[in-house]
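> Pasting the sequence and the predicted coordinates here, then a few questions.
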Amino acid sequence: MTATERRSALVQDARRAIARVSRPLENWVPEGGADHDVVVIGGGQSGLSIGFALKRAGINRFAIFDQAPEGWTNWNSTARMNTLRTPKTITGLEQGIPELTFEAFYDGLHGEGSFAKLGKIPTRDWSTYVDWFREVVEVPVTWATRLVDVASSDGFLSLTFSNARSTFGVTTRKLVLATGMGGLGRAVVPETIASLPRSLWSHTHDDINFAALAGKRIGVLGAASSAFDNAATALEQGAASADLFCRHPQLAIQRVDSKLTLITELHVTRHFIDLPEELRWRLIARGRVRGVVPEESITRAEAQAGFRLHLGHGWDRVTTDGNVVHVQTGGGTFTFDHLIAATGYDVDIHARPELARLAPHAALWRDRYVPPSGEEDAGKAAYPYLGPHFEFLERIPGAAPWLGQVHLFGYAAILNHGFHVGDISSMGSCVPRLVDGIAREFFLADTGHHLSSFVDRRETVPIDLPTDEPSSATSIAPKERRHA
């Protein structure tokens, strides 16, 4: 059997397994005048998992939009580590269906027992798996389409989209933002780098053409995982050298026993929202003071002959001379042909033009929680303060009640729902919580419709009661009860 035939067989096996545990449900949400019941922004693994869960819940009038071209995912572009950082034993995307797990997929392609031999999951194999998952669950995505505006209109959300052909609008009852790490803010680029010609620098968030950097001298600012992964990728694809600069005298190395591992455990993620605000703040704000780097990322970079690590040196001054860049540090001046900013992301809802109508009304953590003295963090204070089902809450109650129709499923939700919302480790607990919350609101909003429909369909069988006493005062012994 060829690889293509094995993959096709796996698709059919997985679909049969899905059918056994979740028969296709007729949409139970009554049509209420909107084009969609749910619109999801983001067609990556989060959006696909949410769409699959909506289908299984019988909420079928949903649509998924993604601004990227079809086939593009961060797993085949900006995710530059050789293997996932998540332990291979973490599940969740498959929603409890064994035939839909990565293990079943990998063993089906490479032979029984192949998964057991893996240390960690290769990134490219995970990318292939996500593509296969999309094929199995048959969740459609509209690609190359950007959300440009969110407004409230007649009880619905009015969304405006733009693509290469036109600008158009749709209405929906619910909106889910599943837009990843930078989806509620922007990539951070120091002004010393941002002021340079764009051809001379990249951010790790960019789709970098590493082949074009072959033979060039690369300067990398930052010391978390993406810094080492991008330096290693550049060298592996032919760069002459890669110098990585960390302003701290020591690296923050993530080992298996790291405290951050606690926050990724399934049971902690599942119940994180129930923890007191103070404990949630400390777990996230303290745990993210510095970016950490896995040991394997360091080993990978150090294996390259052109790699040099500079600890305790930030960039004091950056200047250009034609097509080269001079970086002045405490350890001297270095000359590079290209810079890579591995400087992370800011969470700033006001930086998202498509959310301009929502941002002024959304409650942030600084609006609801005052940390103890010495534990202030202006960056984390700007994170949105969300409800139990990832919904935005109003900063001033009653000022914009429509905010509850918008849900945030991404990195910026971590203070509310745990580290990392949108990552593989969060899928098993966070996706059901989101979809259950949406379904609950739909049911309660349409209670009259559902109850009348239930009564109309239900066959009733009368219960015979003794006639010698008023029925309201009758007590019937268990053996005398008659059941419909």
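Sure thing, it's come through.

> C-alpha from now on. contacts and neighbour counts both.
Will do.

> Of all the residues in the strand ranked longest in the chain, which ones are buried?
Using DSSP state E to define each element, the chain has its longest strand at strand 167-177. Applying a neighbour-count criterion of 16 or more other CA atoms under 10 Å, the buried positions in strand 167-177 are 171-177.

> Next, count neighbours for A104.
When neighbours are defined as other CA atoms under 10 Å, A104 has 18 of them.

> how many neighbours does the nearest residue to it once chain neighbours are set aside have?
Distances taken as CA to CA, 6 or more residues apart in numbering place P98 nearest to A104, at 7.0 Å, with adjacent residues excluded. Number of residues near P98 (other CA under 10 Å) recorded here: 15.

> Tell me the spacing between P98 and V21.
Here P98 is placed at a distance of 11 Å from V21 (CA to CA, to the nearest Å).

> what's the answer for G215, then?
55 Å.

> Name the residue in those two with the higher neighbour count.
Each of G215 and V21 has its neighbours counted (other CA under 10 Å); G215 has more, 15 against 11.

> Is that one part of a helix or strand, or is it coil?
At G215 the chain is in coil, as set by DSSP: H, G, I helix; E, B strand; the rest coil.

> rewinding a little: the buried residues of strand 167-177: which two are farthest apart?
Farthest apart among these by CA to CA are T171 and L177. That separation is 15.1 Å.

> before we move on, back to that, is it possible to get the buried residues of strand 167-177 out as CSV so that each row also shows distance to P87?
Formatted as CSV, the buried residues of strand 167-177 follow (distance: CA to CA, whole Å):
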residue, distance to P87
T171, 40
T172, 37
R173, 37
K174, 33
L175, 31
V176, 27
L177, 26
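
> okay, now the one to match up with it:
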Amino acid sequence: MTSSAQTQGLAALESRIRQDLDYLGLPAKNWTIPASHPEGEVKDVVIVGGGMSGLAVAAALAFNGVDAEIYDQSPAGLEGPWATTARMITLRSPKELPGPCLGIPSLTFRAWYEAQHGLEGWQQLDKIHRLSWMEYLRWYREVLQLKVHNLQKLVDVEARADGVVALSFRDDTSGQTRRVLARHAVLATGRDGLGGASLPAWAARLPSSHWVHSGAAWSGEMLRGRNVTVIGGGSSAMDAAATALEHGARSVSLLIRRHDLPRINKSKGTVNPGMAHGFRLLSDEWKWKVRHYLNTTQVPPPHSSTLRVSQYPNASFHFGIQVETARLEDDRVVLSTNLGEVTTDFVIFCTGFCTDWAQRPEYARIAGHVRLWQDHYPSLPGAPDRELAGSPYLGSLYQFLEKQPGSLPGLERIHCFNYAAALSQGASAGDIPQVSDGAQRLASGLIASLLAEDVDQHYARLQQYDEPELDGSEWRAAASPLPDQAHL
């Protein structure tokens, strides 16, 4: 399609969305009661993070008459990883998944794509291009008119007993800090939402000039002509290795602890309505068992991502190799492994992310009070799992719970809608297959909470409601107060 035809197609789709929402009576009128506070305005819900998950929650709330505002640290249009730190060519999820559409067909990626490229274009599409997904999310934000404040970095979160959460954001343009009060705060902060990069201890021996983590923003151009070593063999490792190769790295060696790559993506076996709606209601034992199994079997890199690397003759895969320590020698990195020494120019750590409160100073006030799984549930015999043990033990609305009851009133007003919720709530807070289910469930719970907190004022509104249904002219009273018996 030409650009003009694409524009016309999107205009028609947006008209259809307005009609679909109108048919459903959406969005509902705002019904919440403004909260008053000596410190100023109190917002109903503030969402930290304007990526897919944050947008989905904001939309689900807006449809139900609750205003929610999003604060994101990135520039407008660069929220989430898709146009910054992600390096895959296409998404790994099947193109047919509905994503954050919240049950409205015209809000799906497919509807957006077909509006521009037609049915034939959709049928020819194999998987969704990473940057196309970002374009779709930008459109989603715009067409639903969601409120997003960009370049706002969260620097402090304070849970309080007076019915509000106080959040402080630093404006990256002015450098000034603003304080925002909210009745509920949602942390839609992604894969590293409660921590950051997971690094082996020996990484501390290397200067930052000689390594990066796959989750950071970096350009492949800096690797041109250099010998690069990638630590890991998962999806991010393939993406990082391919990026280096495509930008002219002299060689790329992948050091993989396993003796082989896993062949089956077991996580695909959890993509079904049962897991989407029922995982959160399973016993702690079954939750641990399922998530631990997925952690130990691990996710193989996609077929296409692996071929993207192996097509290069200067790429090599090394299995069964464990780095034990490292040092810098003559401006080169020397890795000591169980199989001998490896010398390289640069290291890329593709070692995942972890929950690590120390990497997130903005949570310093609440970190020590959050109940973790290790505080609540001993791991299954023979199934220890550090990642799971450090996950927050969440309530039914993704809310943090106190480690010691009564130690931090108001903590329950902070909701963890990011990857760290996976053990408590399943993959509903960040994965494309279940994000609508999670967003709608969280929004429904927040709505119920807002009503319950103000039920006395809503009752007063009910008593004051005086829109007449009848004006007295709709009938004529009989002359006699009793019916005429002859007509009975």
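Perfect, thanks for sending it. This one's a predicted model, so the numbers in the text were calculated from it and none came from an experiment.

> Superposing both, give me the TM-score.
In this superposition the chains share a TM-score of 0.90, using TM-score structural alignment, normalised by the length of structure 1; 458 aligned residues with a CA RMSD of 2.0 Å.

> rewinding a little: mind telling me what the residue nearest to A104 of structure 1 corresponds to in structure 2?
Alignment note (TM-score structural alignment): P98 of structure 1 maps to P105 of structure 2.

> now do K174 of structure 1
Looks like K174 of structure 1 aligns to H184 there (TM-score structural alignment).

> what about the strands in the stretch 351-484 of structure 1?
Using DSSP state E, counting those that start in this stretch, the strands of the stretch 351-484 of structure 1 run over residues 406-408.

> sorry, that was for the stretch 201-350 of structure 1
Assigned by DSSP E, counting those that start in this stretch, the strands in the stretch 201-350 of structure 1 fall at 201-203, 217-221, 241-246, 253-254, 293-294, 307-311, 317-321, 324-329, 332-336, 338-341, 345-347.

> Any idea which of these gets closest to T2 of structure 1?
strand 293-294 (36.6 Å).

> ok, C354 of structure 2 - how many residues close by?
C354 of structure 2, neighbours per other CA under 10 Å, totals 23.

> any idea how far it lies from S253 of structure 2?
25 Å.

> in stretch 82-95 of structure 1, what's buried?
82-85, 88, 90-95.

> cool, and stretch 289-300 of structure 1?
For stretch 289-300 of structure 1, using 16+ other CA under 10 Å, the buried residues are 291-294, 296-298, 300.

> Tell me which residue of structure 1 lines up with Q322 of structure 2.
Match for Q322 of structure 2 (TM-score structural alignment): G314.

> what's the following helix or strand after the longest strand of structure 1?
Tracing the chain past strand 167-177 of structure 1, the next element assigned as helix or strand by DSSP states H and E is strand 185-187.

> Just the closest of the buried residues of stretch 82-95 of structure 1 to A381 of structure 1, please.
Closest to A381 of structure 1, out of all of the buried residues of stretch 82-95 of structure 1 and judged by CA to CA, is R85, at 27.3 Å.

> Who are the contact partners of the closest one?
120, 294 (CA atoms under 8 Å, 6 or more residues apart in numbering).

> what do we get in structure 2 for it?
By TM-score structural alignment, R85 of structure 1 lines up with R92.

> show me where the stretch 101-250 of structure 2 has helices.
Secondary structure of the stretch 101-250 of structure 2 (DSSP state H, counting those that start in this stretch): helices at 109-124, 130-143, 235-246.

> What is the corresponding segment of structure 1 for the shortest one?
Equivalent residues of helix 235-246 of structure 2 are located at 225-236 in structure 1, counting by TM-score structural alignment.

> Comparing the matching stretch with structure 2, how large is the average distance?
For stretch 225-236 of structure 1, the mean deviation from structure 2 after alignment is 1.1 Å (mean CA distance after the TM-score superposition for structure 1).

> Now that stretch: buried residues?
Across stretch 225-236 of structure 1, burial judged by 16+ other CA under 10 Å covers 225-236.

> do stretch 275-282 of structure 2 as well
Applying 16+ other CA under 10 Å to stretch 275-282 of structure 2 flags 275-277, 279-280 as buried.

> what's the answer for stretch 150-162 of structure 1, then?
150-152, 156-162.

> Same question for stretch 303-322 of structure 2.
305-306, 308-310, 315, 319, 321-322.

> Give me the aligned partner of T264 of structure 1 over in structure 2.
In structure 2, T264 of structure 1 lands on V271 (TM-score structural alignment).

> Could you check how many residues crowd around that match?
Around V271 of structure 2 there are 14 residues (other CA under 10 Å).

> That one reaches V435, doesn't it?
No. Contact between V271 of structure 2 and V435 fails when scored by CA atoms under 8 Å: they sit 11.6 Å apart.
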